[in-house]
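Enquirer: output the structure for:
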Amino acid sequence: MVIAREDTPGDRRLVAYLLAEAGHTPEPARLRQQLAQSLAEYMLPAAFVTLESFPLTPNGKLDRQALPAPDRAAAVTRGDEAPAGEVEKTLAAIWCELLGLSQVGRHDNFFELGGHSLLAVQLLNRMATTGLAISLATLFANPSLAQLAGVIQYREESLASPFADNPVVLRGEGAQPPLFLVHEPSGDPLVYSPLATMLRVDRPVYALSALGLHTTGNPPTSLEALAACHVEAIRRVQPHGPYHLAGWSLGGVISYEIALQLQQSGEDIAFIGMIDSYHPAAHQKRDFSASSERALRDEMIVNFLSLHVPESERKMLAQLQSPIDIQAIFYLCREHNWLPKDIGYEDLLLRLETVLYIRPLGLRYQPTPADLTINLYTAKPDESDDIWRGWHGTVSSDSSLHVIGGTHLSIMQPPFLAQLARQMTADLLPRSSSHPVVVMQEGAACETPLFCIPGAGASAFSFLELVALLPANLPVYALQARGLTDVKTMPHLTIEETARDYICAMRERQPFGPYHLIGHSFGGWIAFEIALQLQAQGEMVARLIIIDSRSPGVKPPVSHLGAVMKLISIYNLMLNRELPITEDALLGMEPHQRLICLHQLLIEAGVYTRNTPLSLLAGVFHVLYANLNTSYIPRERYLGVLHSINAQEANGAEREQREAVWREYATQFTTILSPGNHMTMLTMPHAGALASHITTVLSQP
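Expert: Have a look, this model is predicted:
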């Protein structure tokens, strides 16, 4: 079990308690290393305490108060080699005091021992008082005791420029070109450390810092000049492209300007990720008088504190009087233990003044339109929001929009951070060599083919009975999801990415329009996005048909258990009866056990044969799980006719609401009802009616 302990006031850390098998002595470093493969950095315990048994209350429940505090043996250490030399011994004493340890080894890692961003600031303050002043970037790049001492001993540390140690290494390993994460207005690179841990990419990850930019002798006076400084730092690590850049808030805007400068010098830009980054024009209409500057300062103080104030106490921040007295708010933080006691007034002020220097650079910036493709990851949009945050028309029409959810602040915090990392991982992975086209019916070479996209987790064969009833001279191809037959292959995680890959495959069969498209359920979203991308490329889409497709929008996250229950509901619709399994029965099972159980039920129901391997169901679930956690908001309207064919056996009110949303995304919209439910409408005896509707639409002039 894992609990949060605060053995030293203001220093909360995760501690894991475990029972070891007989004859085994778990090593904290190895346990942490294994957990790091599936958990974000902020979720990893700082210590692992092995017990002979868990302490219990007289009622037989776990006695949390009796759990012992972690000692040296519980910490994540890297050997017992003692600190060597005066600098290492001085650092070791400071580390022990801050981390609550009796001793540390010279190869121990500050962050693995339980250090975090706020403790890092305390460490820097303590070091400065002993004459060992360094920058935050230097600590992050050299986290072991010996490394840090070596930096202090063998080179003079310069705090005059925040660019001295740029870029900061967040993750050093990786065979593919690195990802550079660009600071937001605070200039602090550490805001990206949780994201860097959660990205499942084979790339080094660096962060660009500008904390304390305003304290330098000649700070950049424009965002273009700031970007130029970062270009120099990036080229020190990676002299030539392809470059991968991303940033949250203003960091996304700076990423765009960096990409422009690199592109203008002849370099290739492979990826630009903007995390809820607004086009500067969206803010330039605001009144920036003295009063609004004070309001902006107040906003930044509250946003910074919200990261550290418990949610139950955040209402106190909303009650602060404007303009906020920074000295008073600092003492309020001390009173409520919101910040560690060694975080000084100057530390808070440094970040706020960095914000107030850098943000106006962004407000004065006017991005030059360019053929640069961006991936825009946004918080949940308000009804009045431009979902493209003002970038549509400035960037390439091939750009992708991914609605993550949350707010501008919480998009970088759990649970939305996990979804953000997942989407970015998908966009940063190398292009798959999968071939999605499945020939369903050869037809006649002179006829325009029909491309069909199955629903979530479904294979091309979900259209088999339907295709058999379409005209024999009609060529029919199905586009099958990536990862369906190989669970080691990452499924598409965005509609836009799926559509791009499918268009490439379609053009191999039919280089030019007019195109005919059909999408069932989730496949309707993909078909619609394919139509939009073809439309942007100047191609003609003659027929676009969606079959019982949910209206576009933001989906709430779906858990593993929720995805299994959704898959069961799909099979229930196919069978027209319910499988004998409940959610409560699956709740206590491990994820793989749930699939084994469902596999056996499907064999008993006659869906699978005794020879059907479990891997077939695993592939279906693999793709379905990804699809259920994919949201979609079209970036523009479809300028043709959108034909919607819906299942008769469905909730009428829900269908009308769904159709009302679809009408907003198409110039013309038609709707038809077809017999059957969401699944049986594709099979006999209902497939005949559906085939008739489709044939009628395809034969229209």
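Enquirer: all contacts plus neighbour counts: C-alpha atoms, from now on.
Expert: OK.
Enquirer: which strands or helices does the one helix or strand Glu529 maps to pack on?
Expert: Assigned by DSSP states H and E, Glu529 belongs to helix 522-536. With contacts taken as 3 or more Cα pairs under 8 Å, 6 or more residues apart in numbering; DSSP states H and E, helix 522-536 sits against strand 450-453, helix 495-509, strand 515-520, strand 541-547, strand 638-647.
Enquirer: what separates it from the chain centre, distance-wise?
Expert: 23 Å (Cα atoms, centre = their mean, to the nearest Å).
Enquirer: report the buried residues of it.
Expert: By neighbour count with 16 or more other Cα atoms under 10 Å, helix 522-536 contains the buried residues 522-534.
Enquirer: likewise stretch 394-403?
Expert: Those buried within stretch 394-403 under the rule 16+ other Cα under 10 Å are 395, 397-403.
Enquirer: could you dump those to TSV with distance to Ile603 and secondary structure?
Expert: Shown next, in TSV, are these (distance: Cα to Cα, whole Å; DSSP: H, G, I helix; E, B strand; the rest coil):
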residue	distance to Ile603	secondary structure
Val395	51	coil
Ser397	47	coil
Asp398	44	coil
Ser399	44	coil
Ser400	41	strand
Leu401	40	strand
His402	38	strand
Val403	38	strand
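Enquirer: tell me, what residue is most central in this protein?
Expert: Leu420 (1.4 Å; Cα atoms, centre = their mean).
Enquirer: count the residues that sit near Tyr331.
Expert: 12 (other Cα atoms under 10 Å).
Enquirer: and this one, please, so the two structures can be compared:
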Amino acid sequence: TLVFDYPTITEMVERVMALLFPDTEAAASESSSNQSDRPAFASTIVPIQPHGSRPPYFFVSGILGTVLDLQPLSQALDSEQPFYGLRSLGLDEAIPPYTTMEAIAAYHIHALQAVQSTGPYHLGGYSFGGKVAFEMAQQLQKQGARVASLTLIDIQRQVPAIEQTADQWSDIQYITELAKFYQGLVDQPLVLSPDDFSKAHDPLQVLQTALQTAGQTMTTLDLQRALAVYKANTQASAAYRPQPLKGIPVTLIRAETVGALGDYLPNAAQTDHDPTWGWQPLVDTLTVKTVPGNHFTLLRFPHVWTLAQTFSDTLHGQDLPSE
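Expert: Below is the predicted model of the structure:
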């Protein structure tokens, strides 16, 4: 999220220097600034596109916690649509991430209300973020706030079988599963064999090297934080049992192509049996829509144009300008 938090080259360079060389004057300057100018609360709000005349949309990131993959969706939406991402705590700061859905949602609400203090709210989330958004809607409703719409993108209600034992996973298994998500994110196979992690002295470095080969450069610190966030989010997802949510229109948007995420999402036969992926019993009004692409590519061009159109129809009933 540095791209959005530090939009100028000078600010970006100073921030990167502070991260790479914490003993330098730049780091000392930033530390002093943090203490005097910034609150202790680390906001998880990322203003991807904060301008426009329409009510803002708040969208929770997927299980990796980053909002960078949400930028194409923001670009494809109408220029009058403010679009805020909600990233995972712990990616950009030395703060342990929360490990329950309830705590994650409560923290995001705190950040959200610094931008929009009262409802009605428009919420959404991608994959894991859909469950976070669902819990946020629950908590906001209990606070007496109005949630005008809730959009869930490619996420089922049930805990997938592979995730049910996440609290027993070893570090190697977490890194192995994390690699699957990064492989979808970079949209190409990572150069890894099944034994690479189990035989390695430093499994995380093996993943770091594979990502670098695929053109995705991450520092050791970034990858350590990403692993911590992935662990916390996986544990939160595995333990979460969403409760009925009444009085809020909910839209589930599914990818047409299933299977990109393996056992984490229903297969074609399971989807035919229950197109609502388990959400129908919990809500009053549920609309299910499908968009081109798979779990990962629906957020990328050209498929994201259709996703953005579906978003626009859900929120405003208006057409987007053609690309």
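Enquirer: closest to Leu614 of the first structure out of the buried residues of stretch 394-403 of the first structure?
Expert: His402 (32.4 Å; Cα to Cα).
Enquirer: mind checking what that closest one lines up with in the second structure?
Expert: Counting by TM-score structural alignment, His402 of the first structure corresponds to Lys289 in the second structure.
Enquirer: check the gap between its match and Leu307 of the second structure for me.
Expert: Using Cα to Cα, to the nearest Å, Lys289 of the second structure is found at 10 Å from Leu307 of the second structure.
Enquirer: surely Ala40 of the second structure forms part of a strand?
Expert: No. The assignment for Ala40 of the second structure (DSSP: H, G, I helix; E, B strand; the rest coil) gives coil, which keeps it out of a strand.
Enquirer: what about it, neighbour count?
Expert: Neighbours of Ala40 of the second structure (other Cα under 10 Å): 8.
Enquirer: ditto for Arg431 of the first structure
Expert: Other residues close to Arg431 of the first structure by other Cα under 10 Å number 10.
Enquirer: now do the same contact list for the residue nearest to the centre of the first structure.
Expert: 377, 404, 411-412 (Cα atoms under 8 Å, 6 or more residues apart in numbering).
Enquirer: what lines up with it in the second structure?
Expert: Using TM-score structural alignment, Leu420 of the first structure lines up with Leu307 in the second structure.
Enquirer: and that match, how far from Leu320 of the second structure?
Expert: 11 Å.
Enquirer: and the helices in the stretch 1-150 of the second structure, which stretches?
Expert: Counting by DSSP state H, counting those that start in this stretch, the stretch 1-150 of the second structure has helices at residues 2-5, 9-20, 25-37, 71-76, 101-113, 128-142.
Enquirer: pull up the aligned stretch in the first structure for the fifth one.
Expert: Meaning helix 101-113 of the second structure. Residue span in the first structure matched to helix 101-113 of the second structure, by TM-score structural alignment: 223-235.
Enquirer: check which residues of the matching stretch are buried.
Expert: In stretch 223-235 of the first structure, counting by 16+ other Cα under 10 Å, buried: 223-224, 226-228, 230-231, 233-234.
Enquirer: surely Ser312 of the second structure touches Asp319?
Expert: Yes. Between Ser312 of the second structure and Asp319 a contact is recorded at 6.7 Å, counting by Cα atoms under 8 Å.
Enquirer: neighbour count: those two, which is higher?
Expert: Ser312 (18 against 14).
Enquirer: list the contacts for the more buried one?
Expert: 77, 318-320.
Enquirer: at 7 Å what do you get?
Expert: Shown in contact with Ser312 of the second structure (Cα atoms under 7 Å, 6 or more residues apart in numbering): 318-320.
Enquirer: which element is it on?
Expert: Going by DSSP H and E, Ser312 of the second structure is part of helix 303-315.
Enquirer: quick one: that helix to the first structure mean distance?
Expert: Mean deviation of helix 303-315 of the second structure relative to the first structure after superposition (mean Cα distance after the TM-score superposition for the first structure): 1.7 Å.
Enquirer: before we move on, back to that, so the helix holding Glu529 of the first structure versus strand 638-647, what angle?
Expert: 170 degrees (axes from the mean of the first three to the mean of the last three Cα atoms, to 10 degrees).
Enquirer: Asp222 of the second structure corresponds to which position in the first structure?
Expert: Aligned partner of Asp222 of the second structure by TM-score structural alignment: Asp347.
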